[in-house]
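1. Sharing a model prediction with you, sequence too.
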Amino acid sequence: MAVRRVLDEPAYVLHRYDWSESSLILDVFTRRHGRVALVAKGAKRPSSSFRPVLLPLQALRLAFGGDGEIRTLKGAEWGGGHVMPTGDALLAGYYLNELLQRLLAREDAHPELFDAYGQAVALLASEHGEALQPVLRAFELLLLRETGVLPALDLQTATLAPLHAATQYTLVPEGGLRERHGDDRAGLSGAQWTALHDALQDAAPFMATLHAGAHLAPALKPQLRTLLHYHCGGAPLHTRQLMMDLQAL
């Protein structure tokens, strides 16, 4: 049963759509209610208090009500913290937003993932460019785990046999974690996969995974991208294509 009134809810705007000449439909990621659709009436008017607040990649505190598929935004305040990411970090933030929209069902709460998202966005805004790829890989791993499609990273998926520390293994969409074949683009050693598995079980999984996978990001990228593409239904991500187009200029 839908909650009729929610107050002071931590949230981020994932996307916004024009609804009328003066109003917006928001797709927001909230800590206690998951993804929620909201109508922000009058938000496009110059005098609206919503106008300077409803920005992506910014921590917000929202109040909303209603019991329909689209609730009504009642209040919005900036939650404080970092400034808006810029450049490649901004595109990376939009990429995370699109992943959440594609892979999370509506009104399915993931508080741990919400906290990880907040940490990821803060790091993207910190102007440490070298952290961008490790941040994306750590968040992708947590997102795949939270949505139940990441296999255990300390076992071979098909046989449940333990990993050998020095053997190379590859993560593939339909086969899970298996020994690396000659035509596989990338792989990690059993010891490296096990370290990532242990990091994901940590009390602070995002930071633990970020540190465990920082030097593994180049090898993780093609494997996680293939897995995400599979679970997104094969449709290309708009933000990924935009990043590729910009790099080709």
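-> Alright, I've got the coordinates.
2. Every contact and neighbour count from this point should use C-alpha atoms.
-> Fine.
3. what's whichever strand or helix holds residue 90 packed up against?
-> Residue 90 belongs to helix 87-103 when assigned by DSSP states H and E. In terms of contacts (3 or more C-alpha pairs under 8 Å, 6 or more residues apart in numbering; DSSP states H and E), helix 87-103 is packed against strand 5-18, helix 111-124, helix 132-146, helix 238-248.
4. try this one side by side with the last:
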Amino acid sequence: MDSDFRQAYLLHRRPYRDSQVMLNMLVEGIGQLSMVARIKGKRALKQNASLQPFTCLLVRFAGKYDLKYLNDFEIQTPPLLFKGIHLYCGFYLNELSHRVIPTNEPLDHVFELYQTHLKQLYTANLTMINSNEHDKAAVSEQIEGILRNYEFQLLCELGFGVEFDFDAYGEPIEVTKHYQFVREVGFCPSEDIHRSFSGKTLFAIAQGDYQTQTVRRQAKALSRYLLKPLLGSKPLKSRELFQPR
């Protein structure tokens, strides 16, 4: 059965066979789908130019089973052109989404979640280009907030979300206390301040406030811990782009 045209973003592509490519698309109102596209003939150059990351496409596909066939597509909006660290972050969003969002499982809101944070990243990119050296440090901090918010909200959509407002016993998180995170349980009150999260930090994460280095560092550590079971032992290649050269 053919689908109607839907918005979609390309997360990953690889050669398949002959003149075909395998695509992983994040599709509006559906989630992640695997599709085969035929790229050949006079339109091949134009098709390859259109099937690029960070481009909102309109796609129409067919197929009863898990593997779909891309029948038609067109560019809905021009591609978002990232530079520098923002480009690396864009690659990270794509690779993370491809790896942790299940294929062929209905997830209504992941498309909007991805699109919202991709556009936020693009706005941050434009701000950095037009800012002076003093402001660029603040924009760099903003990037981490965008990534952490996406990670935590995506985990919620996948059913692995964390409650930052209440502890494991249903009591409100208090800014003066410390909490240790226990997988599948939640945040438990702790007396060990060196191996736990302060309530103040948890409150900041819940509010999406990443102004302090402590909050950014602990939020990253927590997100990596939560994502590890979904990613498995295979590391994300995009993380290597952030390593000092």
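-> Noted; the coordinates are in hand. None of the values given here were measured: they were computed from a predicted structure.
5. Drop the TM-score for these two in here.
-> Here the TM-score for the pair of chains, by TM-score structural alignment, normalised by the length of the second structure, is 0.81; 226 aligned residues with a C-alpha RMSD of 2.4 Å.
6. Format the helices and strands packed on helix 87-103 of the first structure as TSV; extra columns: distance to residue 164 of the first structure and mean neighbour count.
-> Conversion of these to TSV gives the following (distance: least, C-alpha to C-alpha, whole Å; neighbours: other C-alpha atoms under 10 Å):
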stretch	distance to residue 164 of the first structure	mean neighbour count
strand 5-18	41	18
helix 111-124	30	20
helix 132-146	21	21
helix 238-248	34	11
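7. Find the nearest non-adjacent residue to residue 70 of the second structure, please.
-> Among residues not flanking residue 70 of the second structure along the chain, residue 61 sits closest, at 4.4 Å (C-alpha to C-alpha, 6 or more residues apart in numbering).
8. Dump the helices and strands packed on helix 87-103 of the first structure into TSV; add distance to residue 170 of the first structure as well.
-> Compiled in TSV, these are given as follows (distance: least, C-alpha to C-alpha, whole Å):
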stretch	distance to residue 170 of the first structure
strand 5-18	31
helix 111-124	25
helix 132-146	14
helix 238-248	22
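9. what's the angle from the helix or strand hosting residue 218 of the second structure to helix 84-100?
-> Take DSSP H and E as the rule and residue 218 of the second structure turns out to sit in helix 213-231. Interaxial angle, helix 213-231 of the second structure versus helix 84-100 (axes from the mean of the first three to the mean of the last three C-alpha atoms, to 10 degrees): 40 degrees.
10. Would you indicate which residues of helix 213-231 of the second structure are buried?
-> 215-216, 218-220, 223, 226-227 (16 or more other C-alpha atoms under 10 Å).
11. ok, now how distant is the residue lying closest to residue 182 of the second structure once chain neighbours are set aside from residue 169 of the second structure?
-> In space, not counting the residues next to it along the chain, residue 182 of the second structure is nearest to residue 188; the distance is 7.1 Å by C-alpha to C-alpha, 6+ apart. Residue 188 of the second structure is 8 Å from residue 169 of the second structure, where distance means C-alpha to C-alpha, to the nearest Å.
12. same thing with residue 28 of the second structure?
-> Applying C-alpha to C-alpha, the value for residue 28 of the second structure to residue 169 of the second structure is 37 Å.
13. Between the two, which is the more surrounded one?
-> For the pair residue 28 of the second structure and residue 169, the greater number of neighbours falls to residue 28 (21 against 11), based on other C-alpha atoms under 10 Å.
14. Skipping adjacent residues, who's closest to the equivalent of that one over in the first structure in space?
-> Structural alignment (TM-score structural alignment) places residue 28 of the second structure against residue 31 in the first structure. Distances taken as C-alpha to C-alpha, 6+ apart place residue 111 nearest to residue 31 of the first structure, at 5.0 Å, with adjacent residues excluded.
15. if I pick that neighbour, what's in contact with it?
-> Residues counted as contacts of residue 111 of the first structure (C-alpha atoms under 8 Å, 6 or more residues apart in numbering) are 31-32, 34.
16. Next, the contact list for the residue of the first structure positioned farthest from its centre, please.
-> When each C-alpha in the first structure is compared with the mean C-alpha position (C-alpha atoms, centre = their mean), residue 47 comes out farthest, at 32.5 Å. Contacts were defined as C-alpha under 8 Å, 6+ apart; by that measure residue 47 of the first structure touches no other residue.
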